[in-house]
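Q: The amino acid sequence is not available; the structure is as follows:
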């Protein structure tokens, strides 16, 4: 029943199983460490600026994108305009029409 190299088939299967378990353990450790590092990086980033409570858009306008500046907020609307709003009061400072080729 012994092979030429002195090991039985069961011994070779156990060696393969040990190596497989070791590789899978190392992979899981690497994955858990990666998740922990990503969480630490994500939780250290400062929170995004908050919108003022009184921020209201004109009637029928939907926001597609928002950009924050020093003292102002730019809102890109669905009808092709950029509204520049005061950060503290929410009042419209500028209404810039945008015409893009379709």
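A: Received the coordinates, thanks. Predicted model only: the values in this text are computed from it and were never measured. Residues are numbered from 1 along each chain as shown.

Q: From now on I want contacts and neighbour counts done on CA atoms only, so please keep to that.
A: Fine.

Q: Work out for me the element the residue most central in space within the chain sits within.
A: Per C-alpha atoms, centre = their mean, the C-alpha nearest to the average position across the chain is that of residue 42, at 8.6 Å. Secondary structure assigned from DSSP states H and E places residue 42 in helix 9-44.

Q: Use this one as the comparison:
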């Protein structure tokens, strides 16, 4: 019984050590990444708006403004659609 308990405690300690190493490695990899890309210069937001979120897709670019508007642009910078909240 004592042997089983010692094996259980040792295996749990090893699993916990591997988990801590994995968490540290993930934090190191994620925090070492470059910051998110800036809004392209050809995109002109409406007056008084600022970008809260930007999503880059194959054919278009989606900008969510601080006021909650969703703006869809093509890659040339032309506004295609505006959705109000």
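A: Good, I have the coordinates. Quick caveat, the model's predicted, so the values are computed rather than measured.

Q: re earlier: how near is the aligned residue in structure 2 for the residue nearest to the centre of structure 1 to residue 71 of structure 2?
A: Under the alignment (TM-score structural alignment), residue 42 of structure 1 pairs with residue 30 in structure 2. According to C-alpha to C-alpha, to the nearest Å, residue 30 of structure 2 stands 29 Å off from residue 71 of structure 2.

Q: So residue 63 of structure 2 is in contact with residue 52, correct?
A: Yes - counting by C-alpha atoms under 8 Å, residue 52 is a contact partner of residue 63 of structure 2 at 7.5 Å.

Q: quick one: which of those two has more around it?
A: residue 63 (22 against 12; other C-alpha atoms under 10 Å).

Q: how close does the more buried one get to residue 6 of structure 2?
A: 57 Å.

Q: How about residue 55 of structure 2?
A: 52 Å.

Q: Repeat that for residue 71 of structure 2.
A: Taken as C-alpha to C-alpha, the span from residue 71 of structure 2 to residue 6 of structure 2 is 61 Å.

Q: Those two: which has the busier surroundings?
A: Ranked by neighbour count (other C-alpha under 10 Å), residue 71 of structure 2 and residue 6 place residue 71 first, with 20 against 11.

Q: any idea whether that one is helix, strand or coil?
A: strand (DSSP: H, G, I helix; E, B strand; the rest coil).

Q: dump the residue contacts of it.
A: Applying C-alpha atoms under 8 Å, 6 or more residues apart in numbering, one finds that residue 71 of structure 2 lies in contact with 62, 63, 64, 65, 79, 80, 81, 82, 83.

Q: What is the burial count for the residue nearest to it when sequence neighbours are not counted?
A: Closest residue to residue 71 of structure 2 apart from its sequence neighbours, by C-alpha to C-alpha, 6 or more residues apart in numbering: residue 82 at 4.6 Å. The local packing of residue 82 of structure 2 (other C-alpha under 10 Å) involves 14 other residues.

Q: Fine by me, we can end here.
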